[in-house]
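Undergrad: structure for this input, please:
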Amino acid sequence: MSNFSTSISVLIGNLPPLVRAELVRLLGSEPAWQVVPVQPARGTVAAIARQYRVDLVIADESGMMELAELAQIHPVPVVLYSSFSLGGARLRQATRWNVHDYFGPWVPQDSPAYVRWRLRLLQQLRAVVLQAGPAPQVLPIARQPTSLPTGIVVLGGSTGGSAAVEKVVSQLLPSNCAILVAVHLPALFTQTLVDRLHRVTSLPVVSGETGTSLTAGKIIVVPGGGNTSIRRGTGSPWISWQTNFVAESNPNSTMPSIDLLMQSVVQTTGRPTLGVILSGLGNDGTEGARAIRQHGGRVVVQRDAAVTAMPQAALHAGCADKELLLRDIADYINQFALQARPGRRLVSSFSHAEQL
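TA: Reported below is the predicted structural model:
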């Protein structure tokens, strides 16, 4: 660590933009503090902390999933910023990842209480660094939390749907949403669709076998030859959601079922959900769209579909919010992803994911 008599180096994580800017300004004006001049992207906190050999990391509760990695490769004290109280058992759970204290909510500079609050915060941060003891024992990798998505997008289609999905995915921006893709295809063609999507996007694209975790920014193509639902993750104290693939023997049913996938998403995750029904025969997706809207989500259907049956079925059933041209659907998804902001949680199932 740095010599405390000269300066304390600090890495400020992905706090709310206004809070982060104010904290950078506050610490940057103090001779005793050296702020790392890099804003880490999601998933890079540990690497940057090690690169700059920082003495302290300041994160918010949404970055808890990165702290296990940080404690493993560069164990330094962590202070959390939170708009809510983090006392009691929830803060004690966080100490296993070197979380020593928390502060918040932020006091505006024009508040009469700001000067006293600012001094107390500086003393608090310095005390954490000076008093930090040996790093606690790191939990096994299998028990680390995953990066939960802030929202879920389900793309469903059948005949003509693969080309439509490819067009939409090619225009998606990185986000904190998980993207699920369900197209009526034989099992042998699942990897072909995965490969096609790999060629048009830099986002991670995987096949959703049983146990594939829904994580922020990942595209999961559910396999043909069976149905996929979303279930609560098992084998870890941390909340997670996983795909559950079930092969069925009936070759005449439309698989994977878009209805089943959409219904299980809203029933299991509770996250803001957007359903997108693209080109295809039949009416699969209509009941799933109904479930999404009943749970407060949104549904859009493709106006210029090569095969109009599926999108029109949802539209005529009153289960769609908008009918959009294919070229406009990706922009709609990108806007949805920006707005998908569920309440922040410390996602340990030991505390039943209580709202902070």
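
Undergrad: only C-alpha atoms from now on, for both contacts and neighbour counts.
TA: OK.

Undergrad: helix, strand or coil for Ile152?
TA: strand (DSSP: H, G, I helix; E, B strand; the rest coil).

Undergrad: got the contact list for it?
TA: Residues near Ile152 by C-alpha atoms under 8 Å, 6 or more residues apart in numbering: 177-180, 265, 271-274.

Undergrad: which PyMOL command selects the buried ones in these?
TA: Only the buried entries of those go into this PyMOL selection, using 16 or more other C-alpha atoms under 10 Å:
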select buried, resi 177+178+179+180+265+271+272+273+274
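
Undergrad: export the contacts of Ile152 as CSV, with columns for distance to Asp321 and secondary structure.
TA: Listed next are the contacts of Ile152 as CSV, based on distance: C-alpha to C-alpha, whole Å; DSSP: H, G, I helix; E, B strand; the rest coil:
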residue, distance to Asp321, secondary structure
Cys177, 20, strand
Ala178, 21, strand
Ile179, 19, strand
Leu180, 19, strand
Val265, 18, helix
Arg271, 18, coil
Pro272, 15, coil
Thr273, 13, strand
Leu274, 10, strand
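
Undergrad: switch the contacts of Ile152 over to a markdown table; also include distance to Gln34.
TA: What follows is those, written out as a markdown table (distance: C-alpha to C-alpha, whole Å):
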| residue | distance to Gln34 |
| --- | --- |
| Cys177 | 34 |
| Ala178 | 36 |
| Ile179 | 39 |
| Leu180 | 42 |
| Val265 | 44 |
| Arg271 | 38 |
| Pro272 | 39 |
| Thr273 | 41 |
| Leu274 | 43 |
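
Undergrad: let's see this one next, to set against the first:
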Amino acid sequence: MVSVLVVDDSVVVRRLIVDALSADPGITVAGTAPNGKVALSKIEMLKPDIVTLDIEMPVMDGLTTIREIRKVHPRLPVIMFSTLTSVGASATLEALAAGASDYVTKPANVGSVAESIKSVREQIIPRIHALCRTGTPRAARPAPRLAAPPARPAGGTGTAEIVAVGCSTGGPDALAKVVNALPADFPLPIVVVQHMPQVFTKMFAERLDRSSRLHVVEARPEMPVKAGTVYIAPGDYHMEVVRRGTGVFTHLQQGPAENFCRPAVDVLFRSVAQTYGGATLGVILTGMGQDGKRGSELLASKGAEIVAQDEATSVVWGMPGAVAGAGLAHAILPLKDISQHLISRVAGGRPARPRG
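TA: This is a model prediction of the structure:
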């Protein structure tokens, strides 16, 4: 049973979250708090497995609270509640950088209380279970059996022309660590799907652009794909890369969600496989679910190299674990080693041996 502490200054919102969580028999609400100051004392008293934390609160706001929590409880999962606004997005990204595990968005323009509860329930319950690892305990899990990925096609040089990245839960911080460690003269374009809603992706790209030596943008339609630039798929749009003449350009579309996501990693990876084939370095970072697995299968079949973040450094080992478990990962690396691996590969290093 997972115990949750619900922190929000609104009585109505606290009730809504409690009602949403009550639908799951594996979750119990240990308590509630109207602000961060009360929450800190209740964490010590109730010892919850996870905390849901509003950002805007009197007395002590969510940003201050998450920083205080991390001083004493570096591993306690914390899910932020955010609004779908520029202010909410900025504060949420700040909270993630300060150590929050994930976030959900508050219902907006929802017609009834029942629909609000449903919206919260669908967002938060899977995250609680993923962050609290309520499946088989990690120590009891057998290590994934990793089959060798398909070999590079005959005649392939193995020279990379693009890096394609997929990430979700825990991804903003993980992606920032990877991108910020790359040099200004990194010679490849980087295309990224990070599961995020509209507004958030723009703010995330701007924030990452300020901290990185590379140029980071939220992708727009028909942008030329150039070396030294990181393209973040915009929220609610699938991003693809397409070749026209001698150039490659971004293409955005609003086709059906895949893996319950738009943007989806699989959509991006399929287009990268078609456009670049084996001249691709695919990277799957921390994230919930299996988005990116099918795309990685296609990339691997073309001779691309796939790198997965390891379990120990992933907030949730869903996406990279699915790729690793399917035998698609040539390398399963701690987060701190991924940037150097990419640098060494584009500098002419040999491909990593398939794990197996």
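
Undergrad: can you pull out the helices in the second structure?
TA: 11-21, 36-46, 62-72, 86-97, 113-131, 171-180, 200-211, 265-276, 293-301, 319-325, 335-346 (DSSP state H).

Undergrad: the fourth one - contacts with which helices or strands?
TA: On a contact count with 3 or more C-alpha pairs under 8 Å, 6 or more residues apart in numbering; DSSP states H and E, helix 86-97 of the second structure meets helix 62-72, strand 78-82, helix 171-180, helix 200-211.

Undergrad: what does the first one correspond to over in the first structure?
TA: Right, helix 62-72 of the second structure. Counting by TM-score structural alignment, helix 62-72 of the second structure lines up with no residues of the first structure.

Undergrad: which other helices and strands contact that helix?
TA: Partner elements for helix 62-72 of the second structure (3+ C-alpha pairs under 8 Å, 6+ apart): helix 36-46, helix 86-97.

Undergrad: ok so, going back, so which of the helices and strands packed on helix 86-97 of the second structure is the most surrounded?
TA: strand 78-82 (a mean of 24; mean count of other C-alpha atoms under 10 Å).

Undergrad: and the gap between the residue opposite Val248 of the second structure in the first structure once aligned and His100 of the first structure?
TA: Per TM-score structural alignment, the equivalent position to Val248 of the second structure in the first structure is Trp241. As for Trp241 of the first structure, its distance to His100 of the first structure is 29 Å (criterion: C-alpha to C-alpha, to the nearest Å).

Undergrad: deepest-packed of the helices of the second structure, please.
TA: It is helix 319-325: most buried of those by mean count of other C-alpha under 10 Å, with a mean of 26.

Undergrad: so what touches it?
TA: So helix 319-325 of the second structure is contacted by 144-146, 167, 284-293, 296, 308-311, 329, 332 (C-alpha under 8 Å, 6+ apart).

Undergrad: again, 6 Å this time
TA: Here helix 319-325 of the second structure makes contact (C-alpha atoms under 6 Å, 6 or more residues apart in numbering) with 144, 146, 284-285, 287-290, 293, 308-309.

Undergrad: which of the residues you listed are buried?
TA: The neighbour count (16+ other C-alpha under 10 Å) marks 146, 284-285, 287-290, 293, 308-309 as buried among the contacts of helix 319-325 of the second structure.

Undergrad: turn the residues you listed into JSON lines, columns for distance to Leu268 of the second structure.
TA: Below are these laid out as JSON lines (distance: C-alpha to C-alpha, whole Å):
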{"residue": "Leu146", "distance to Leu268 of the second structure": "24"}
{"residue": "Ile284", "distance to Leu268 of the second structure": "12"}
{"residue": "Leu285", "distance to Leu268 of the second structure": "15"}
{"residue": "Gly287", "distance to Leu268 of the second structure": "16"}
{"residue": "Met288", "distance to Leu268 of the second structure": "17"}
{"residue": "Gly289", "distance to Leu268 of the second structure": "16"}
{"residue": "Gln290", "distance to Leu268 of the second structure": "14"}
{"residue": "Lys293", "distance to Leu268 of the second structure": "12"}
{"residue": "Ala308", "distance to Leu268 of the second structure": "17"}
{"residue": "Gln309", "distance to Leu268 of the second structure": "19"}
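
Undergrad: out of those residues, list just those in strands.
TA: Counting by DSSP state E, the part of these found in strands is 284, 308-309.
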